[in-house]
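Enquirer: model this:
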Amino acid sequence: MIVIAGTNSGAGKTSICLALAAGLRAMGVAVSPFKVGPDYLDPMYLTKLSDRSCYNLDLWMSDKTHIEQLVAQRHGVALIEGVMGYYDGCMADSSFASTAHVAQVLNSPVILVCQAKAMARSFAALVKGYCSFEQAGQNISGVIANGCSSERHKKILEKALKSAHLPPLVGAIPKGSLPTLKSRHLGLSSVGASQMNKDEIENWAQAAREFLQLDEILRLAGYDRKTHHQTLPGTAKNIISPQKKVRLGIALDDAFNFYYQANLDILEMAGAQLVFFSPLKDDHLPPNLDAIYLGGGYPELWAKELAQNQGMVESIRTHAALGGKIYAECGGLMYLCQQIETVDNKTYPMLGLIPFNARMLRTRKRLGYVEVKFLKDTFLGEKDLTLRGHEFHYSEIEPVHGNSRWINVFAVKNAAGQKLYTLGIYTKNILASYVHLYFGHKPEVAKYFVQKIKEC
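Expert: Model (predicted):
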């Protein structure tokens, strides 16, 4: 396995990970991608470039055993993209839940991505700081210089690292030499990942061949191309699925695509048959669904199309009227509202299944880890259940005046333990919130959810 870390957000680790995934795959090496932290967008690109599902490794939302099991079950090279700067976690006075923390837990070698613009020997000083700051610096085994200006510049950086007895340079990326990615206010654009074609993937692979020392990176990762390093046995799949499965509809298209793969896996193992559908393109739900999972995404970008797809709107409304359960997170919550108001003050009707209106903002409303305690029994969990997750959105919701057909079932705190006013909106058969909950390590939650679906 190998962790690709950065000195900071924007150092270029995402683009370099994508190039690595494409380059190694083109060499015939199986790549199993991972992303440190709660992000959804980078995993979409990593999934596309490696042709394998990407899993999140997050020591705030889950535990050490869970991430060890996830990595142990993968094939070929485990390519792990870090989050923010190497030592950046969920608090300033600790590296807890940082890339460094994950690298230590997995005992994984690390390649540090550094911006090299206008630096010579100072580049070595920068690398030395990361190598010596905490014990996790000892995991740093190689360095990639991003923004290297020339072959001469590359030689200077190599010499500076070698003279200071620091990890070697295993890649030098000239400025502007990597393919560009579509951006969005959450970071990248999920649409960019879905539309990437074979020629674009080859461009990433070519960049890896030209600017990265792929054989040396494989050596650092502990991968032997001659013996084709095999998967280690894992133990995460420890639920025996019941014979009778429930049909769980998963909204998946350009408007709704934020799901933790481990959540989906554990639901399948608990007895859910995942049935994917598109609220944008399908004119009705798949037949015989027992429940619906509406994940996050960008419903505001597709609000007009979602409103115009009346066949799907009526199909979901009928599902709810007949008692079918709906679990919704963030973008899915917005879709359940009466309407969405976009930043240009246009209003589009949505499903109208909860008495709230959603409004897009020009500035970020919320970003951070959260811990949720259930205040009441719901179909996702019983009273006093505690789960962790993440909240990140540029919208807000307001209740429709005079309507009390809902209760709040969440008590929410941030990573520092401060109370937040984040609702868990609950009706008889709908649970919706801005929180993206992570329960991929909690088989009891998946089993409970599936059982409640069966009872309806």
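
Enquirer: use CA for all of it now, contacts and neighbours both
Expert: Will do.

Enquirer: who does the host helix or strand of residue 348 touch, helix- and strand-wise?
Expert: Assigned by DSSP states H and E, residue 348 belongs to strand 347-349. If contacts are counted by 3 or more Cα pairs under 8 Å, 6 or more residues apart in numbering; DSSP states H and E, strand 347-349 sits against helix 303-308, strand 339-341.

Enquirer: could I get the ones you listed as TSV with distance to residue 436 and mean neighbour count?
Expert: Putting the helices and strands packed on strand 347-349 into TSV (distance: least, Cα to Cα, whole Å; neighbours: other Cα atoms under 10 Å) gives the following:
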stretch	distance to residue 436	mean neighbour count
helix 303-308	21	19
strand 339-341	20	23
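
Enquirer: Turn the ones you listed into JSON lines, including distance to residue 6.
Expert: Below are the helices and strands packed on strand 347-349 laid out as JSON lines (distance: least, Cα to Cα, whole Å):
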{"stretch": "helix 303-308", "distance to residue 6": "36"}
{"stretch": "strand 339-341", "distance to residue 6": "37"}
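
Enquirer: Ok, which of the ones you listed comes nearest residue 353?
Expert: Nearest to residue 353, of all those, is strand 339-341, at 10.3 Å by Cα to Cα.

Enquirer: Could you list every helix and strand in contact with the closest one?
Expert: Here strand 339-341 touches strand 347-349, strand 356-360, going by 3+ Cα pairs under 8 Å, 6+ apart.

Enquirer: Please verify my assumption that residue 19 contacts residue 208.
Expert: Yes: counting by Cα atoms under 8 Å, residue 19 does reach residue 208; the two are 5.1 Å apart.

Enquirer: Please identify which of those two sits among more neighbours.
Expert: residue 19 (28 against 25; other Cα atoms under 10 Å).

Enquirer: Tell me the secondary structure at the more buried one.
Expert: Of the three states, residue 19 takes helix under DSSP: H, G, I helix; E, B strand; the rest coil.

Enquirer: Repeat that for residue 240.
Expert: Residue 240 - assigned by three-state DSSP - is coil.

Enquirer: Quickly note the distance from residue 149 to residue 155.
Expert: 11 Å (Cα to Cα, to the nearest Å).

Enquirer: structure for this one too, so we can compare:
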Amino acid sequence: MPACPALFISAPASGQGKTTITAALARHHRRMGRNVRVFKTGPDFLDPMILARASGSSVLSLDLWMVGERACRALLAEAARDADLILIEGVMGLFDGTPSSADLAAKFNVPVAAVISAKAMAQTFGAVAFGLARFRPDVPFHGVFANRVGSARHAQMLEESLPTDLKMLGYLSSTDAIELPDRHLGLLQAEEIGDLDARLDRAADALASTALAQLPPVVTFDEPAHEAPLPRLLDGMHIAVARDAAFAFIYPANVQLLEALGARVTYFSPLADEPVPVDASALYLPGGYPELHAPTLAANARSAASVRAHAAADKTIVAECGGLLYLLDSVTDTQGVTTPMLGLLPGHAAMQTRFTALGMQQIDDSVHGTMTGHTFHYSRVSTPLAPVRHATRAQSDAPGEAVYRQGSIVATYMHGYWPSNPAFAAALFHGRAF
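Expert: So this is what the prediction gives:
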């Protein structure tokens, strides 16, 4: 059974600095010459971009519901065979959600380090750490990191507040030179932060000057029983994927699955006015921020014409969230400015100032079974199209996101985690789902 030092970085809530600490640890150990593998808990596209830059390797998702226990076990065992260190960033607070980060850490016996923002806090730091460490005895607790610390004296006060059996693993000061910038939906994309590597290096330097030097405990990961290779259900297909700052919400595991099923995957950029390859069998328009780049997308006639030609040739288009918006007649931003989009699906999207949907969902096409995934968006769509299906929510049978089908186009707000049902994913790109 493979074994590797491993640490689960969680927190009492969102916004405490989990990604900053995880990225700093990854960059530090990578600079020490170690092979660092980082995972992100739950559905997330933005944090993994930062963590991939910090660690130098692709960041995959772990989630007991969306990914599944067996697949999580296999991913961790595979990483442990080659890595010198495994880091897992949690989601929200340690005990938030069903299943929670705590459930994942307990399932695989990965020691937890809690990141606690110490801004405007002194001895209460110890009480918060005590509560996190003692709330569930089955969760292995390793220690705490303090974030947004005001001074060395402040750090000393925080450490002195801890029970004697809880370790201060390190701390970061509060500085704009380290903090990662954000906006609606989460952090800025890695490619949009011009000084990201400098920020990661500064964070790694700062953490290394205060952190305990040793690696976290070694964890042994059980391997699931051997599974037969995936059938080559997409053999011979060429799938074009839109990928740029407007279309960036792509699970690496989804692309890996397409390739494992036999597809050739290439990328093009609508923002750069690049066309869909004429020999592409299918097109994937992922989520992202088309609303932030709407004028550019509307002006890029070559890319738009190629997507329309692809649809006119009755070739498959799979669109998720931002990809759905790109296919509509128009999108209106929060300032009331309306911009025309491709007009391949009738309807209009309007951006809102807060989340309109958030959470785990799953979808069933009756023939191929269930695919898990999630939704998170700030827009609302009005369309005369009748949904061919609705997703359902993870914790209830309440209707979730609508799935629309028109001609060769399948579009929905839901982001599918395709490895949860490879046959379903293959059917989507063959145009046989729903």
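
Enquirer: Post the TM-score for the overlay when you can.
Expert: After superposition, the two chains reach a TM-score (TM-score structural alignment, normalised by the length of structure 2) of 0.90; 425 aligned residues with a Cα RMSD of 2.7 Å.

Enquirer: hang on, the earlier thing: just the helices and strands packed on strand 339-341 of structure 1: most buried one?
Expert: strand 356-360 (a mean of 22; mean count of other Cα atoms under 10 Å).

Enquirer: C-terminal to it, what's the next element?
Expert: Following strand 356-360 of structure 1 in sequence order, the next helix or strand is strand 366-374 (DSSP H and E).

Enquirer: which bit of structure 2 covers the next helix or strand after that next one?
Expert: Going down the chain from strand 366-374 of structure 1, the next helix or strand is strand 386-393, by DSSP H and E. Under TM-score structural alignment, the counterpart of strand 386-393 of structure 1 in structure 2 spans residues 370-377.

Enquirer: swap in stretch 342-355 of structure 1?
Expert: With TM-score structural alignment as the criterion, stretch 342-355 of structure 1 aligns to 333-346.

Enquirer: what's in contact with the matching stretch?
Expert: Contacts to stretch 333-346 of structure 2, defined as Cα atoms under 8 Å, 6 or more residues apart in numbering, come from residues 291, 294-295, 297-298, 304, 308, 325-332, 350-353, 383-385, 406.

Enquirer: on that earlier part again, could you check which of residue 149 and residue 155 of structure 1 is surrounded by more residues?
Expert: residue 149 (16 against 13).

Enquirer: Just the buried positions in the match of stretch 342-355 of structure 1, please.
Expert: Within stretch 333-346 of structure 2, the residues that count as buried by 16 or more other Cα atoms under 10 Å are 333, 338-345.

Enquirer: Distance of residue 322 of structure 1 relative to residue 278 of structure 1?
Expert: The gap separating residue 322 of structure 1 from residue 278 of structure 1 is 21 Å, by Cα to Cα.

Enquirer: typo on my end, residue 307 of structure 1
Expert: 13 Å.

Enquirer: and what of residue 339 of structure 1?
Expert: From residue 339 of structure 1 to residue 278 of structure 1 the distance is 19 Å (Cα to Cα).

Enquirer: Also residue 12 of structure 1?
Expert: The value you get for residue 12 of structure 1 to residue 278 of structure 1, if Cα to Cα is used, is 33 Å.

Enquirer: close enough to count as contact, residue 385 of structure 1 and residue 371?
Expert: No: assessed by Cα under 8 Å, residue 385 of structure 1 is found out of contact with residue 371, at 10.5 Å.

Enquirer: Not counting residues beside it along the chain, what's closest to residue 125 of structure 2?
Expert: Excluding the flanking residues, the one nearest residue 125 of structure 2 by Cα to Cα, 6 or more residues apart in numbering is residue 158, at 6.1 Å.

Enquirer: helix, strand or coil for the one you found?
Expert: Secondary structure, three-state DSSP: residue 158 of structure 2 is helix.

Enquirer: ok, back up a step: counting neighbours, go ahead and name the busier of residue 322 and residue 278 of structure 1.
Expert: residue 278 (20 against 11).

Enquirer: how about that one, what's its partner in structure 2?
Expert: By TM-score structural alignment, residue 278 of structure 1 lines up with residue 269.

Enquirer: Check residue 255 of structure 1 too.
Expert: Under TM-score structural alignment, residue 255 of structure 1 pairs with residue 246 in structure 2.

Enquirer: ok, its match to residue 181 of structure 2 distance?
Expert: 18 Å.

Enquirer: So which of those two has more stuff around it?
Expert: Using other Cα under 10 Å, the more surrounded residue of residue 246 of structure 2 and residue 181 is residue 246, with 23 against 13.

Enquirer: ok, the more buried one - contacts?
Expert: By Cα under 8 Å, 6+ apart, the neighbours of residue 246 of structure 2 are 271, 287-293, 322.

Enquirer: And the residues you listed, which of them are buried?
Expert: Buried by 16+ other Cα under 10 Å: 271, 287-291, 322, out of the contacts of residue 246 of structure 2.

Enquirer: Kindly reformat those as CSV containing secondary structure and distance to residue 29 of structure 2.
Expert: CSV is the format used below for those (DSSP: H, G, I helix; E, B strand; the rest coil; distance: Cα to Cα, whole Å):
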residue, secondary structure, distance to residue 29 of structure 2
271, coil, 35
287, strand, 32
288, strand, 31
289, coil, 32
290, helix, 36
291, helix, 37
322, helix, 35
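
Enquirer: What is the nearest of those to residue 257 of structure 2?
Expert: Each of those was scored against residue 257 of structure 2 by Cα to Cα, and residue 287 proved nearest at 18.0 Å.

Enquirer: What lines up with the closest one in structure 1?
Expert: Aligning on TM-score structural alignment places residue 287 of structure 2 opposite residue 296 in structure 1.
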